[in-house]
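*Asks:* Pasting the sequence and the predicted coordinates here, then a few questions.
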Amino acid sequence: MKTITCLMLLCVGIVSAQQTLSLPEGETSPKANLDQVAWIEGHWKGEAFGGIAEEIWSPPLGNSMMFVFRLVNDGKVSFYESGHIQQVDETIILQLKHFDGNMRGWEEKNQTIDFKLVKIEPNKVYFDGLTMEKINENQINVWVLIESEGSTEEVLFLYKRV
C-alpha cells in the first residue's frame, strides 16, 4: 500500500480526474489559513474499500488541525492514518503517515505524504490529489486519487457526522 500511495502522488499530474486537482510543476500554493477549513472539524464515518472509514478532526490550534483515520474491514483494522493540516507561512498543507493495524509505519521515520494546497473555496478545499467538500453541517465528501496496479481512480468517501 505504501508503494500505491507513493505512485499515486507521482502520477497525479498526468491523470485527468473529476474532483481532484494537481498543482502545476513549479507553482506555489495560494494564500490560505486554517480558519478557511475549520468546517472539517468533527467525527466523521462512512463506507469505503468494502469497510467502515472513520476520521476525527480537531479544531485549529497551534497552527494545525490534527486528525486520525481508520479503515475497518471484517471487524479488524486494515490501516490507520495520522496527520494534520498545517499552517505554513501564508498557506496550508495536508500531511499524513500510514500505519498498519498493529501501528507499524508504512513511510520511513522522517517521511510524510504531503498534499499541497491547489485551490480553496468557502466549502471546498483542493489539495494535490485530495479534495474535501462540505455538503452541509452533517456531511462531507472526500475524494482521493489512488493508483493501483497501473490504473488511477478517484475514490469517494461519503462521510456523515457521528
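*Replies:* Yep, that arrived.
*Asks:* can we go C-alpha only for contacts and neighbour counts from here?
*Replies:* Fine.
*Asks:* okay, how far is it across stretch 107-114, tip to tip?
*Replies:* 12 Å (C-alpha to C-alpha, to the nearest Å).
*Asks:* ok, residues contacting it?
*Replies:* Stretch 107-114 is contacted by residues Lys2, Cys6, Ile93, Leu94, Gln95, Leu96, Lys97, His98 when judged by C-alpha atoms under 8 Å, 6 or more residues apart in numbering.
*Asks:* quick one: the helices in the chain?
*Replies:* 2-11 (DSSP state H).
*Asks:* Any of the contacts of stretch 107-114 buried? List them.
*Replies:* Ile93, Leu94, Gln95, Leu96, Lys97, His98 (16 or more other C-alpha atoms under 10 Å).
*Asks:* got a markdown table for the residues you listed, with distance to Ile146 too?
*Replies:* What follows is those, written out as a markdown table (distance: C-alpha to C-alpha, whole Å):
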| residue | distance to Ile146 |
| --- | --- |
| Ile93 | 19 |
| Leu94 | 16 |
| Gln95 | 16 |
| Leu96 | 15 |
| Lys97 | 15 |
| His98 | 14 |
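*Asks:* Structure two is appended below for comparative analysis:
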Amino acid sequence: MRLATILCVALFPLNAFGQAKLTENTLQLNQGNAVSEVNLEKLQWLQGYWIGEGFGGVCEEVWLPVLGDAAKSEQHMTGTFRLVVNGELEFSEFFLFARRENQWTLRLKHFGKDFKSWEAQDDYTEFPLIRVEGRTAWFRGLTYRINQNDELEAIVALKQKDGSYTEEKIVFRRKQL
C-alpha cells in the first residue's frame, strides 16, 4: 500500500467546538472550522533544518523562513521532507503552508525516488490548521511541537485498512546546513 494513501486523513463528524482527537496526539476538524487568521511569525520555531528517525529510516525536514505581508494575510512558509532508508531515497515531499480559501492549510506533494508525483498534477495532500498554542501547531491529522529537549516532534495520523488510526512520531533535532 502506498504511503500516500496512508497519510490521507478523512474527515469525521466532530464536537460542537470543531475539533476532537483523531489519535492520542492529533486532532480532526469539522469542515469550515479551520483557522482563518494567524500571523505566521508565531510559527517561526518551525524554521530550520531538522533531522530524525521515522518510517524505518532517516527523516530530514527543512522549513524556510516566513515571507509575505501579514496585514494582507499573504504570508507563507515552504519546505521539503525526505525519507532515506538504508542509504537510498524512499520518497520526498515539497510543502507550502499558506492561506487558501479563507483558511490556513499545509499542502504537500509526495514524490517517489524516481521523482514521479504520487498525487495527480493538480492534487495534493492537505492539512488544515486547527490551532496554534505556544510551540505546538495542530493540523488535521498532523501535530508539530517543540518538546522539553528543544526537539521538533512531528506526529502524523495514519489510516489503517480497518478504518482505525495509528500514529507515527518523528523526533527531529535541529542541525546546521
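*Replies:* All right, it came through fine. What you see is a predicted model, and the numbers here were worked out from it, not measured in a lab.
*Asks:* quick one on the thing from earlier: of the buried ones among the contacts of stretch 107-114 of structure 1, which is the nearest to Ser78 of structure 1?
*Replies:* His98 (10.7 Å; C-alpha to C-alpha).
*Asks:* who's in contact with the closest one?
*Replies:* Contacts of His98 of structure 1 by C-alpha under 8 Å, 6+ apart are Lys2, Phe79, Tyr80, Glu81, Ser82, Gly105, Trp106, Glu107.
*Asks:* What residue in structure 2 is paired with the fifth one?
*Replies:* Pointing back at Ser82 of structure 1 there. Per TM-score structural alignment, the equivalent position to Ser82 of structure 1 in structure 2 is Phe94.
*Asks:* you'd agree that match is up against Thr80?
*Replies:* Yes. If you go by C-alpha atoms under 8 Å, Phe94 of structure 2 and Thr80 touch, sitting 4.5 Å apart.
*Asks:* how much space between the residue nearest in space to the middle of structure 1 and Gly75 of structure 1?
*Replies:* Nearest to the mean C-alpha position of structure 1, counting by C-alpha atoms, centre = their mean, stands Leu130 at 5.5 Å. Applying C-alpha to C-alpha, the value for Leu130 of structure 1 to Gly75 of structure 1 is 27 Å.
*Asks:* tell me, which strand in structure 1 spans the most residues?
*Replies:* Secondary structure of structure 1 per DSSP state E: the longest strand is strand 76-88.
*Asks:* so how far is it off the chain centroid?
*Replies:* On the basis of C-alpha atoms, centre = their mean, to the nearest Å, strand 76-88 of structure 1 sits 8 Å off its chain's mean C-alpha point.
*Asks:* how big's the offset between that strand and structure 2?
*Replies:* Here the mean offset of strand 76-88 of structure 1 against structure 2 after fitting is 1.2 Å, by mean C-alpha distance after the TM-score superposition for structure 1.
*Asks:* And that strand, what's buried?
*Replies:* Val77, Phe79, Tyr80, Glu81, Ser82, Gly83, His84, Ile85, Gln86, Gln87.
*Asks:* List the contacts of the first one.
*Replies:* The neighbourhood of Val77 of structure 1, defined by C-alpha under 8 Å, 6+ apart, consists of Arg70, Leu71, Asp100, Gly101.
*Asks:* The second one maps to what in structure 2?
*Replies:* I take that to be Leu71 of structure 1. Aligned by TM-score structural alignment, Leu71 of structure 1 pairs with Leu83 of structure 2.
*Asks:* thought its match was touching Glu61?
*Replies:* No. The criterion here is C-alpha under 8 Å, and Leu83 of structure 2 misses it with Glu61 at 9.1 Å.
*Asks:* Which pair of the contacts of His98 of structure 1 spans the longest distance?
*Replies:* Lys2 and Ser82 (14.4 Å).
*Asks:* Can you give me the neighbour number for Asn25 of structure 2?
*Replies:* 17 (other C-alpha atoms under 10 Å).
*Asks:* Show me what it aligns to in structure 1.
*Replies:* With TM-score structural alignment as the criterion, Asn25 of structure 2 matches Gln19.
*Asks:* repeat for Ala137 of structure 2
*Replies:* Under TM-score structural alignment, Ala137 of structure 2 pairs with Val125 in structure 1.
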